[in-house]
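[1] model the following, please.
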Amino acid sequence: MHILLASASPRRRELIHRIGWEADIEKSDFPEVKNEEEALSFIRKEKKEMEFAPFAHSSLVCAANAFGKAADAASRRGDGIPVVGADTIVVLWQDILGKPENREDAFRMLRALSGKTHAVKTGMAVLYQGKTDLTVTSTEVRFRQLEDEEIRKYIETGEPMDKAGAYGIQGIGTLLVESIHGSYDNVVGLPLTVLYERMRKIVG
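    A predicted model of the protein is given here:
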């Protein structure tokens, strides 16, 4: 399978290559929406209300971002091959935890996640020859109880700074996790089984 991946994320590229697919990379300049109100405004502007009808709240946010990234890449490269856009967010209760702005913000996020269960949601959009397929996959992740000093040591590694929720499960951040229920790949940034199944339907 040959796709156009609307992401510069090395983690998503690695996941695609793991299943033997080829991916052209087209980094998106789409300005991500940060909440439901911004997502709804974008969806109305694009006149895509029907496509987004199944989603609400935080799922709407990551679905809108995934579509925005894919559409931005397709506007430059076309959709003659499947264009895949994705957006991963961490949700604690109803709060969306994005990438930390600085070390203090990373500490705040990790301390909030300590000893609790949160959801990792990945919105995924596949655009192909005028067709649009949208999904949101959710995985439950529970952190063990963290001490402040180990949070600080983890932040010193630099790993949390470019990741939603301030941790990477595929790296040192795996030591923070007590349990996971659902797709591991989804937490890394791209639910491969869902992508494979949707691609079979949209491409044939």
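[2] every contact and neighbour count from this point should use C-alpha atoms.
    Noted.
[3] could you check how far residue 105 is from residue 89?
    16 Å (CA to CA, to the nearest Å).
[4] what secondary structure does the most centrally placed residue in the chain sit in?
    Central residue of the chain (CA atoms, centre = their mean): residue 88, 1.6 Å from the mean position. Following DSSP: H, G, I helix; E, B strand; the rest coil, we place residue 88 in the strand state.
[5] following up with a second sequence; could you model it the same way so I can compare the two?
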Amino acid sequence: MKPLILASGSPRRKELLQQVHLPFQVKVSNIEETFDPSLSPEEIATSLAFQKANNVFQENKEAVVIGSDTIVVLGETVLGKPKDEDEARATLQKLSGHTHFVISGVSIVSAEKQLNFFEKTAVTFWELTEEDIDFYIKTGEPMDKAGSYGIQEVGALFVKEIKGDYFSIVGLPLSRTVRELKNFQ
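    This is a model prediction of the structure:
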């Protein structure tokens, strides 16, 4: 069995893989996350996931490497990680009372093959008050997350409904990833 490497520094992705008792190492990709804005959101997520996986694979050709990237899309707008509290507040105000999509792209790379896929999950937020948003920003939680929230923590209070893969919202479509890994061993 080839060594498995997660090309991500995300503690959430690491926890998800640990949850299913897969032996793996973490090696963080050092790519600058850039993408062609003419790509679709699904293509952006899978392209960034591949860039991360391939970057780590180049130094670990004996391994199977998983890269993942998660983006949040409202209408036609990709919502990244906020630069500051004001941007987090503006993003949460936009998401309030609306349905958005969370797209997690995954790339699995080995010497023999490569696979890219994505999962797209619809998330509907309750109407948020300014007090809700202020409280949440004070937790610090929105600052390192695409779309300025994390569903697995306090941000769960904002979620009225999801349609799709919960784990994709957290950052890695776990079930499909593990199923696809069976074709790499």
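[6] so what number do they get for TM-score?
    Between these two chains, after superposing, the TM-score reads 0.95 (TM-score structural alignment, normalised by the length of the second structure); 184 aligned residues with a CA RMSD of 1.3 Å.
[7] who has more neighbours, residue 105 and residue 89 of the first structure?
    residue 89 (24 against 16; other CA atoms under 10 Å).
[8] what residue in the second structure is paired with the more buried one?
    Matched to the second structure by TM-score structural alignment, residue 89 of the first structure sits across from residue 71.
[9] matching residues in the first structure for stretch 100-120 of the second structure?
    The aligned range for stretch 100-120 of the second structure is 118-138, by TM-score structural alignment.
[10] tell me the buried residues in the matching stretch?
    118-128, 132-138 (16 or more other CA atoms under 10 Å).
[11] packing partners for the longest helix anywhere in the first structure?
    Determined from DSSP state H, the single longest helix within the first structure is helix 57-77. For helix 57-77 of the first structure, the elements it packs on are helix 36-46, strand 83-92, strand 117-128, strand 131-143, judged by 3 or more CA pairs under 8 Å, 6 or more residues apart in numbering; DSSP states H and E.
[12] how about these, which one is nearest residue 165 of the first structure?
    For residue 165 of the first structure, the closest of those is strand 83-92, at 5.4 Å, according to CA to CA.
[13] mean shift between the very next helix or strand once past that closest one and the second structure?
    Using DSSP states H and E, the helix or strand that follows strand 83-92 of the first structure in sequence is strand 95-97. Compared with the second structure after fitting, strand 95-97 of the first structure deviates on average by 0.5 Å (mean CA distance after the TM-score superposition for the first structure).
[14] tell me what strand 95-97 of the first structure is packed against?
    Looks like strand 95-97 of the first structure contacts strand 83-92 (3+ CA pairs under 8 Å, 6+ apart).
[15] average offset between the strand it packs on and the second structure?
    Mean for strand 83-92 of the first structure is 0.3 Å (mean CA distance after the TM-score superposition for the first structure).
[16] residue in the second structure paired with residue 183 of the first structure?
    Match for residue 183 of the first structure (TM-score structural alignment): residue 165.
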